[in-house]
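Q: Sequence unavailable; structure follows:
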């Protein structure tokens, strides 16, 4: 007898509910959610009709409050683990937030674990943490790859719910398989490359996000560039045009530092300067020496950039052959003005570095940022400050990526997973390739007044 499609999941360290959107679109039902940030929890409850402001384990009684479920999803925080002797498993995770996840797994034994974290968790600085996580999951009978599964929404084509945002995240996906099978080290469930022969350079923010029509951006003045910002971009746009007139076909890919323009034969690098900085100082001196007259004329036109903040006297050009700075996507960063091609955006981050749309002379709106994360159009942040909204989106998981990674895991391990969660396998078989399709159905149900459905509320842009 074939199982009816459907499964249960829990959403730990839930944020505003990116995993909730992905797993609901796949046919899942959330039976528990936990998030300690009260602002994020309020957004979660507003959109998913669940209050996640609760503990995973009761601090007083040490009772497990998480019910039985098929999939455990968590965008868990990375903490340094203690290095107690030669242990590399659960003992070292005690006292950390990751221990809460292990407690749930130990007591509830869900069929699949879906964890997400920043790219650096699999880097050399966190090698120990990575080893502890993998060893801990294997101790509990979960088969998991020791290699990170790294993926980004810009690698998924639009028909699979991809988004024009480069946002590399590490996914740790484990299947409950027993102690012997847990000793097997499988390959990562996804690879760091385009799906279905998709060319990421084919993205268009205007078409695929899509960007909101300027006439429809509510409160556009809040996102428009101010006079100083326009001047900074105009100055560096003039620099781009100046070099091109001087015969430079490919603009420098290294950071351009106006404060360090000096003739090559005058360059003096202090003892102790790091090698990476020596390299950039030398390249800036060579650039200046080669185009000295043109650059001096440019500096003269802009008063040597003397009235610019130090971080705005730097340019990081990553926009290849874009004809103008005003035809790129920009970030104002501490390291300078970074310009990229207007195909896909840099990753949303949980700080005030919202992408600037050069052609529109404004920043991304909250609605456009929510689209970048794959959240449905009726998703609302209520009346909270927009700075909080950008932060929450920057901390969130991309819906289509979570959907894709879980789908690939279930398809690969379907026989093992079916022994513990046949409804999960059936749900994946029945689900569309694109989570947007399922989420759009949710919007229709909401408009028809389905009990517990989200109520669409206007969000700027």
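A: It's in. Note that the structure is a prediction, hence the values are computed from the model and not measured.
Q: Every contact and neighbour count from this point should use C-alpha atoms.
A: OK.
Q: Tell me where the stretch 301-450 of the chain has helices.
A: Under the criterion DSSP state H, counting those that start in this stretch, the stretch 301-450 of the chain contains helices at 366-372, 386-395, 399-412, 414-420, 422-430, 435-447.
Q: out of those helices, which comes closest to residue 168?
A: Relative to residue 168, the nearest member of the helices of the stretch 301-450 of the chain by Cα to Cα is helix 399-412, separated by 9.9 Å.
Q: Would you mark the buried spots in that closest one?
A: By neighbour count on 16 or more other Cα atoms under 10 Å, the buried set for helix 399-412 is 399, 400, 401, 402, 403, 404, 405, 406, 407, 409, 410.
Q: what's that helix in contact with?
A: Residues from elsewhere that reach helix 399-412, judged by Cα atoms under 8 Å, 6 or more residues apart in numbering: 18-19, 21-23, 26, 114, 151-153, 156, 160-162, 171, 173, 189-190, 373-375, 417, 424-425, 428, 434-435.
Q: for stretch 259-279, same thing?
A: Contacts with stretch 259-279, where a contact means Cα under 8 Å, 6+ apart, come from 281, 282, 284, 285, 286, 288, 289, 313.
Q: Check which residues of it are buried.
A: Result for stretch 259-279 [16+ other Cα under 10 Å]: buried residues 260, 261, 262, 263, 264.
Q: rewinding a little: which of the helices of the stretch 301-450 of the chain is buried the deepest?
A: helix 366-372 (a mean of 24; mean count of other Cα atoms under 10 Å).
Q: who does it touch, helix- and strand-wise?
A: In terms of contacts (3 or more Cα pairs under 8 Å, 6 or more residues apart in numbering; DSSP states H and E), helix 366-372 is packed against helix 386-395.
Q: Contacts for the helix it packs on next, please.
A: Counting by Cα under 8 Å, 6+ apart, 15-16, 39-40, 347-352, 354, 366, 369-370, 373, 381 sit against helix 386-395.
Q: alright, now check it against this:
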């Protein structure tokens, strides 16, 4: 054992994967969701555990006393991690911050820090925590940690796994998250405004995120149990095929651009416009209308409407038969909209898709949008199916040996992954923080982490596997 850590708001174990990778011993886990606790236990807690190990289901009950200081955590904790609830700060919630009860859970972390004094803290939250709406909350969090004796930076550390080289734990997922790291200091604590952010000196391996390929985290369809459960429905297949028929018939409206050419082919030549395509405005009746006819609409909507009318005007010969067909009449209103974010791709079947209330959103099949707790499962056009829970877990850097309880519903597994911490991102910021503050940390803790990092060991245990024929990097990204 090199160091001991406590894992709060633990989810299914993203922080555990990163710290155990360096030889850390987990002595305390707190997770309120019983199903997530089962998944965590199944993957991380089987076998021998330290005698003072505790598994907690509600951290608020572990930090309550007359003085609000005592906790039931074991003594001598070196590292404390916490992916404290993000809903109070997330754009998908009401953004009530610390006014919402879940936002106050940060104070449970603060009580534990005051009582147990771990040498290093690693917290994680959504990017929106450092947005303008939550400036006050951010300042309160940093000021509190500083008052408790931790060297922290008031400059946010934000990282997404798709920016990290696959050999270092990167995965093909755009997932900006804020990491708050602090080192316990004896004596005077530096002003947070003067402390550089954790990644200030980070020099990642050269890596172009456009080189990601989603197939590197996908299973062979022949090896997926109950594959039919993940297939697109007949209705979804019909929607995509119908929209794709229009995409194939539209003219080459962009001039050849040599600068965008790849292998002699101009990928931008058939690029769809970036504004949302709203087929309801593709009618002859709208061709004579102008800006004044939509004066009651907000400016952003008016702009999109006018662009769609102009798009229809320029491509009427192709669009009109498509728009007046019987297949169009079968499209639900939310499927009469297409958000094309796939740049120079030429078919929906080559993209990653989401079926959203705002329409069908299509992105290039290089890296996935951020996994979220709500069920907006990515549809892989080339596979004509959704990503499976196990593939989603690998996007979070959890290895191919990670498993969910056999009785668990897929909806619960997707939600747990969406709430999780990406292993490679957590590991990257942890290593860089330890490099910066090594002289302030116990030698056993600092060297355990840096020795592992210097050995170029990947914390994600083979979550990304690059085929041998690829020239992008090593063939297997394993620990």
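A: Yep, that arrived. Keep in mind that this is a model prediction, so the values were computed, not measured.
Q: What would you report as the TM-score here?
A: Once superposed, the chains reach a TM-score of 0.85 (TM-score structural alignment, normalised by the length of structure 1), with 422 aligned residues with a Cα RMSD of 2.7 Å.
Q: Distance of residue 372 of structure 1 relative to residue 397 of structure 1?
A: 10 Å (Cα to Cα, to the nearest Å).
Q: should've said residue 378 of structure 1
A: Going from residue 378 of structure 1 to residue 397 of structure 1 by Cα to Cα gives 18 Å.
Q: Please apply the same query to residue 43 of structure 1.
A: Distance from residue 43 of structure 1 to residue 397 of structure 1, counting by Cα to Cα: 15 Å.
Q: between these two, which one's more packed in?
A: Comparing residue 43 of structure 1 with residue 397 by other Cα atoms under 10 Å, the one with more neighbours is residue 397, at 28 against 25.
Q: surely that one meets residue 73?
A: No: the criterion here is Cα atoms under 8 Å, and residue 397 of structure 1 misses it with residue 73 at 10.8 Å.
Q: list residues touching both of the two?
A: Common neighbours of residue 397 of structure 1 and residue 73, using Cα under 8 Å, 6+ apart, are residue 19.
Q: those strands in the stretch 1-150 of structure 1, which residues are they?
A: According to DSSP state E, counting those that start in this stretch, the stretch 1-150 of structure 1 carries its strands in the segments 7-12, 28-34, 71-74, 112-118, 142-143, 149-151.
Q: of all the contacts of helix 386-395 of structure 1, which comes closest to residue 235 of structure 1?
A: residue 354 (20.7 Å).
Q: I'd like the distance between the counterpart of residue 20 of structure 2 in structure 1 and residue 442 of structure 1.
A: Mapped onto structure 1 by TM-score structural alignment, residue 20 of structure 2 lines up with residue 24. The spacing between residue 24 of structure 1 and residue 442 of structure 1, counted by Cα to Cα, is 9 Å.
Q: Residue 300 of structure 2 and residue 273 of structure 2, how far apart?
A: Distance of residue 300 of structure 2 to residue 273 of structure 2, given as Cα to Cα: 16 Å.
Q: ok, residue 246 of structure 1 - contacts?
A: Residue 246 of structure 1 neighbours (Cα under 8 Å, 6+ apart): 291, 294.
Q: quick one: the helix ranked longest in structure 1 to structure 2 mean distance?
A: Using DSSP state H, we find that the single longest helix of structure 1 is helix 227-245. Following the fit onto structure 2, the mean deviation recorded for helix 227-245 of structure 1 is 1.5 Å by mean Cα distance after the TM-score superposition for structure 1.
Q: Let me see the residues that make contact with that helix.
A: 251, 291, 294, 295, 298, 302, 308, 312, 315, 324, 325, 326.
Q: Show me the contact partners of the helix or strand containing the fifth one.
A: Secondary structure assignment for residue 298 of structure 1, by DSSP states H and E: helix 292-301. For helix 292-301 of structure 1, the surrounding residues in contact (Cα under 8 Å, 6+ apart) are 238, 239, 242, 243, 246, 288, 305.
Q: And residue 127 of structure 2, what's its match in structure 1?
A: Matched to structure 1 by TM-score structural alignment, residue 127 of structure 2 sits across from residue 119.
Q: what's the neighbour count on the residue in structure 2 that residue 177 of structure 1 lines up against?
A: Using TM-score structural alignment, the partner of residue 177 of structure 1 in structure 2 is residue 185. Neighbour count of residue 185 of structure 2, defined by other Cα under 10 Å: 17.
Q: and if you look at residue 396 of structure 1?
A: For residue 396 of structure 1, the neighbour count with other Cα under 10 Å is 22.
Q: Give the aligned equivalent of it in structure 2.
A: Matched by TM-score structural alignment, residue 396 of structure 1 corresponds to residue 420 in structure 2.
Q: now do residue 341 of structure 1
A: Residue 341 of structure 1 maps onto residue 364 in structure 2, by TM-score structural alignment.
Q: if we can go back for a sec, so how far does the helix holding residue 298 of structure 1 sit from its counterpart in structure 2?
A: Helix 292-301 of structure 1 sits 1.9 Å off on average (mean Cα distance after the TM-score superposition for structure 1).
Q: buried ones in that helix?
A: Residues of helix 292-301 of structure 1 classed as buried: 292, 294, 295, 298, 299 (neighbour count, 16+ other Cα under 10 Å).
Q: would you turn the residues you listed into JSON lines with distance to residue 57 of structure 1?
A: Shown next, in JSON lines, are the buried residues of helix 292-301 of structure 1 (distance: Cα to Cα, whole Å):
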{"residue": "292", "distance to residue 57 of structure 1": "65"}
{"residue": "294", "distance to residue 57 of structure 1": "66"}
{"residue": "295", "distance to residue 57 of structure 1": "63"}
{"residue": "298", "distance to residue 57 of structure 1": "62"}
{"residue": "299", "distance to residue 57 of structure 1": "61"}
